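# Compute the structure for the input listed below.
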Amino acid sequence: MGGESNRSLSLLHESQNKINSSKDVFLEKCL
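This next block holds a predicted model:
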């Protein structure tokens, strides 16, 4: 059970990192 929650947390962080990196690229293109 603990391993599954850790996996979902890592996936959540991973998706958040992807969103943040795409935001940075988007801002760089706009500027």
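# use CA for all of it now, contacts and neighbours both
Noted.
# What is the burial count for Ser5?
Counted with other CA atoms under 10 Å, the neighbours of Ser5 add up to 10.
# Asn17 too?
12.
# In the helix or strand hosting it, which residues are buried?
Using DSSP states H and E, Asn17 maps to helix 2-30. Residues of helix 2-30 include none that count as buried (16 or more other CA atoms under 10 Å).
# one more to line up against the first:
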Amino acid sequence: MVTILNIIFTISIMNLNPRLDNLGGHFILS
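Okay, the predicted model is just below:
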């Protein structure tokens, strides 16, 4: 289940650490 907080958190990580872009995408897909 993906919540709004998870999406915001993932986007924040992606913006702060581009290297974690793959991890962020994986979280959304999970």
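# Tell me how the two chains score on TM-score.
In this superposition the chains share a TM-score of 0.48, using TM-score structural alignment, normalised by the length of structure 2; 18 aligned residues with a CA RMSD of 2.0 Å.
# Does Thr10 of structure 2 touch Gly24 like I think?
Yes - Thr10 of structure 2 lies in contact with Gly24 (CA atoms under 8 Å); the separation is 5.2 Å.
# Mind telling me what element Ile28 of structure 2 is part of?
Going by DSSP H and E, Ile28 of structure 2 is in helix 21-29.
# Mind giving me the packing neighbours of that helix?
In terms of contacts (3 or more CA pairs under 8 Å, 6 or more residues apart in numbering; DSSP states H and E), helix 21-29 of structure 2 is packed against helix 4-16.
# Contacts for the helix it packs on next, please.
By CA atoms under 8 Å, 6 or more residues apart in numbering, the surrounding residues in contact with helix 4-16 of structure 2 are Leu20, Asp21, Gly24, Gly25, Phe27, Ile28.
# Where neighbours are concerned, which of those residues has the most?
Counting neighbours by other CA under 10 Å, Gly24 comes out on top of these with 21 neighbours.
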